[in-house]
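Chemist: The following block contains a protein sequence and its predicted model.
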Amino acid sequence: MFDSFQIGCMVLGSLVLMAIAVPVVLPVFLPLLIIFVLLRRRYIVTSREVKRLEAITRSPVYASFSATLKGLPTIRAYGAQHRFHDSFLSLLTLNGSWWYAFLSTSRWVGFRLDVIAAVTLAAGVFLAMAIRDRISAAILALALTQVLQLTGMLQWWVRQTAEVENAMTSVERMLEYTELSQEPPRLKEGGKAPPPGWPASGAITYSDVWASYRPGLPPVLRRLSFSLPGGCSCGVVGRTGSGKSSLMLTLFRLISVDQGTIFLDGLDTSSVALDVLRRQLAIIPQDPVLFSGTLRSNLDPWDRHSDADLWEVLGAVQLKPAISEAGGLAAPMSEAGDNLSVGQRQLFCLARALLQDAKVLALDEATANVDRATDALIQSAVRDFAHGARRIGGAAAADADGPGGGGRVLLVIAHRIDTILDTDQLLVLSNGELVESGPPGELQRRAGGVFAGMVDAARAAAAQHEEGAH
């Protein structure tokens, strides 16, 4: 923007000097100015669209290069080098053609601007010769010297003004972000504090809850009503798109509730400051979330616990030997936890969730990417968590004695039916609605029930897989 302003002033100064030195050149400036404006308008529109297409075709080049590097062993194993080589060259050629088009538009406008500058200079010289007796030679020499620089300045000015306009798309994007709806306030931002001692248990109640991802979209949860007492473990099942993950999102207030109320230990969650609510909720996602830094900073990001507590929770998930071998809590953690196996990353996230000592622990298909041994270990640890059999920094919790005992609540979304058969309660969702609920054994015996059909289908698939293996 500064370059555009500076060069624009220089161009204007050159034209003013020419008009002072040779006043009769002013009628020539008017058509040249119209031509200049039309050229600039056409160039900017074309340049912006060509630049956008060049950027769009550049991303697949980087993606293909990165994917090829990561998959080199597989590519070589299947002898697919030539296919990937040809695919990469094809993407590179497409991007290069748009880059060539972008350079061609610059040359196109550059040649025409040079013509305008040459016409201005020639008009000034010829008209000055025609009225040489009435003009000052010194002023004319100064004006012609400035006009000679127009050849380069006009091109640079148009390019810089085009860059300013193209860069303003980033400003537009920033302004769009400022208009997004904000999250509810936290405690320090004026959010409401809960009553002292809340929550005494992790009891959860959904009362006629409707929810959608944003206004105008169809609801993902409909008429959802259920109640889970403290110390209860609950499995959530349903086909893809049934609303299992959406239920978790409403509990964490990541999506707003259009209608109805969610209660945690008898208190409406929407009336509590967001950070206070989420401190009582822990989640283990399907894809483990880890950051570069140290093992300790990933396990205890806010540095609230002692080393003894950290080692205790690592022992609870049987990661203590692996972490000790890696160098202890001060050992570095690679980006996304690449120095740990997939199972170890999931166990590490489990340890972090247990360390939070929240009243509700949610597992969103947390065992989908691990083997059955690791799955069993995770299930055992979270069962202890739900029934209060483990507290970090102390002995067994005395506030939970099974369902209804005022302890924590465990919510499990599982892709393996057998991992939720030992939960205290089951919620079966379909198209965002609760179609069945009750103990797993009772639902399994219900003739013609949705969950009974899922169990039969899972067993048939397992039997078919075992027969195929034999």
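Modeler: Thanks, I have the structure now. Please read all numbers here as calculations on a predicted model, not as lab measurements.

Chemist: CA only for contacts and neighbour counts going forward, please
Modeler: OK.

Chemist: Tell me which residue lies nearest the centroid of the protein.
Modeler: Closest to where the C-alpha atoms of the chain average out (CA atoms, centre = their mean) is residue 289, at 12.8 Å.

Chemist: Which residue comes closest to that residue once chain neighbours are left out?
Modeler: Ranked by CA to CA, 6 or more residues apart in numbering and with sequence neighbours excluded, the top spatial neighbour of residue 289 is residue 336, at 6.7 Å.

Chemist: Okay, one more to line up with it:
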Amino acid sequence: MVAAKYVQGYYLASARELIRINGTTKAPVMNYASETSLGVVTIRAFKMADRFFNNYLELVDTDARLFFHSNATMEWLILRTEVLQNLTLFTAAFFIVLLPKGYVAPGLVGLSLSYALSLTATQIFVTRWYCNLSNYIISVERIKQFMQISPEPPAIVEDKRPPSSWPSKGRIELYSLKIKYRPNAPLVLKGITCTFKEGTRVGVVGRTGSGKTTLISALFRLVEPSSGKIIIDGLEICSMGLKDLRMKLSIIPQEPTLFRGSIRTNLDPLDLYSDDEIWRALEKCQLKETVSKLPNLLDSSVSDEGENWSAGQRQLFCLGRVLLKRNRILVLDEATASIDSSTDAVLQRIIREEFAECTVITVAHRVPTVIDSDMVMVLSYGKLVEYEEPAKLLDTNSYFSKLVAEYWSSCKRT
């Protein structure tokens, strides 16, 4: 029993880690399958079905490999436990055989062997049951980890609520802003200090991984700053509630999001505006004619994720939400990355006309999107490299001018 206990402890040290790793290999299989099914039309159009199928098989093999190793370790444990129990049974039988004739009654010998045999079988069963239970308890461990995730800050902080007219100007000031996604992770933004003046159009550019999206996440407090401050119209945003902050900021995301329901609930989910205001917003974002032809008008249905509308129309619906709220700060997080150039031009024109007095922050995907901005912020590896008017940056050998040159050279090649 002591030897079996030692072997069991030796097994559990490795088996638990294999189960933990196996838990991380299942999610990619399911995610890849769901994402592939959503884009199956595009995959077939480009004749890439074999490539995606091979990628899926690699993910399945990775998951099956961990599952196989988990079962192999269990068989390793059972084999050694059975060897120990067989050795115990053999030793007991050997010593009984060595006893002098007539020293023990034959019935007692059979009873002793039966008892030893049942004891070994019971211990094998108990060992296997206990180890399986220890492996399955890893699921409880993962649930406990999710339960211990720190919650978001409160939606409303009563003694720190901003005025109803805030922000009235839209001035954003960043002071030595540093951000990391986990306490033990490296810094993503490394001490950014600059000011977005009220009523200006600011373009944020940089290579992949430079920190553009992280900067936008910090404005909406999707991730809290490690140090530094973000001040909007004289109020530090980290001191107020999340609802008070996010209701005063508008964003058009890269991937437009629509919800199952009606056009009205997608444009005005909180039921704050009248039908006339919604129709005016639809007219400005050039969707009024399309919606007017529908039999149910504003009550027309929207399917899950807006699949019954085109990508450009979904992006214009997001613009309609922004037009209804009329906030002083608007963020475009690569809002034109997934739409065609004509729809991009329409969206940019509407934003210039309707948000002329607002602070507009544009995370650029196409360089021409930010050429007409008042200021351009260039980020590189989480640091602020340049912050100047685009015309001045183009006249010098700047980082921004190199990005523009690379963009145009790639356009000529394609």
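Modeler: Ah, there it is. Just so we're clear, the structure is a prediction, and the values are computed from it rather than from any experiment.

Chemist: care to give me the TM-score?
Modeler: The TM-score (TM-score structural alignment, normalised by the length of structure 2) is 0.76; 404 aligned residues with a CA RMSD of 4.4 Å.

Chemist: rewinding a little: how about the residue nearest to the centre of structure 1, what's its partner in structure 2?
Modeler: Under the alignment (TM-score structural alignment), residue 289 of structure 1 pairs with residue 257 of structure 2.

Chemist: one step back: for residue 283 of structure 1, see how far away the residue nearest to the centre of structure 1 is.
Modeler: 11 Å (CA to CA, to the nearest Å).

Chemist: helices or strands up against the helix or strand where residue 105 of structure 1 lies?
Modeler: Assignment of secondary structure by DSSP states H and E places residue 105 of structure 1 within helix 81-130. If you count contacts as 3 or more CA pairs under 8 Å, 6 or more residues apart in numbering; DSSP states H and E, helix 81-130 of structure 1 packs onto helix 26-70, helix 137-148, helix 150-178.

Chemist: tell me the angle of that helix relative to helix 137-148?
Modeler: Put simply, helix 81-130 of structure 1 runs at 160 degrees to helix 137-148, going by axes from the mean of the first three to the mean of the last three CA atoms, to 10 degrees.

Chemist: how distant is helix 81-130 of structure 1 from the center of its chain?
Modeler: When C-alpha coordinates are averaged (CA atoms, centre = their mean, to the nearest Å), helix 81-130 of structure 1 and its chain have centres 37 Å apart.

Chemist: Strands along the stretch 201-350 of structure 2, start to end?
Modeler: For the stretch 201-350 of structure 2, strands defined by DSSP state E, counting those that start in this stretch occupy the ranges 201-205, 227-232, 235-236, 250-252, 261-262, 301-302, 329-333.

Chemist: Please read the previous query as pertaining to the stretch 351-470 of structure 1.
Modeler: According to DSSP E, counting those that start in this stretch, the strands that the stretch 351-470 of structure 1 contains are 360-364, 409-413, 425-430, 433-438.

Chemist: just these: most buried one?
Modeler: Scoring these by mean neighbour count under mean count of other CA atoms under 10 Å gives strand 409-413 as the most buried, with a mean of 27.

Chemist: what about that strand, how far off from structure 2?
Modeler: Between strand 409-413 of structure 1 and the aligned residues of structure 2, the post-superposition mean distance stands at 1.6 Å (mean CA distance after the TM-score superposition for structure 1).

Chemist: and residue 322 of structure 1, which of the helices and strands packed on helix 81-130 of structure 1 is closest to it?
Modeler: helix 26-70 (26.0 Å; CA to CA).

Chemist: so who does the residue lying farthest from the centre of structure 2 touch?
Modeler: Among the residues of structure 2, the one whose C-alpha is farthest from the average of all C-alpha positions is residue 102, by CA atoms, centre = their mean at 77.3 Å. Residues counted as contacts of residue 102 of structure 2 (CA atoms under 8 Å, 6 or more residues apart in numbering): none.

Chemist: Next one: it relative to residue 108 of structure 2, how far apart?
Modeler: Computed with CA to CA, the distance linking residue 102 of structure 2 and residue 108 of structure 2 is 11 Å.

Chemist: again with residue 368 of structure 2
Modeler: When distances are taken as CA to CA, residue 368 of structure 2 and residue 108 of structure 2 turn out to be 95 Å apart.

Chemist: Could you check how far residue 152 of structure 2 is from residue 252 of structure 2?
Modeler: From residue 152 of structure 2 to residue 252 of structure 2 the distance is 23 Å (CA to CA).

Chemist: Settle it for me: which of the two has more neighbours?
Modeler: More crowded of residue 152 of structure 2 and residue 252, by other CA atoms under 10 Å: residue 252, with 23 against 12.

Chemist: leaving aside the residues next to it on the chain, what's closest to that one?
Modeler: The shortest distance from residue 252 of structure 2 to any non-neighbouring residue, by CA to CA, 6+ apart, is to residue 332 (5.0 Å).

Chemist: What separation do you get for that neighbour and residue 254 of structure 2?
Modeler: Distance of residue 332 of structure 2 to residue 254 of structure 2, computed by CA to CA: 8 Å.

Chemist: how about the residue nearest to residue 252 of structure 2, what's its match in structure 1?
Modeler: Under the alignment (TM-score structural alignment), residue 332 of structure 2 maps onto residue 363.

Chemist: residues in contact with its match?
Modeler: Residue 363 of structure 1 makes contacts with 283-286, 410-414, as judged by CA under 8 Å, 6+ apart.

Chemist: which pair in the residues you listed spans the largest distance?
Modeler: Pairwise distances across those (CA to CA) peak at 15.7 Å, for the pair 286 and 410.

Chemist: Cool, thanks, signing off.
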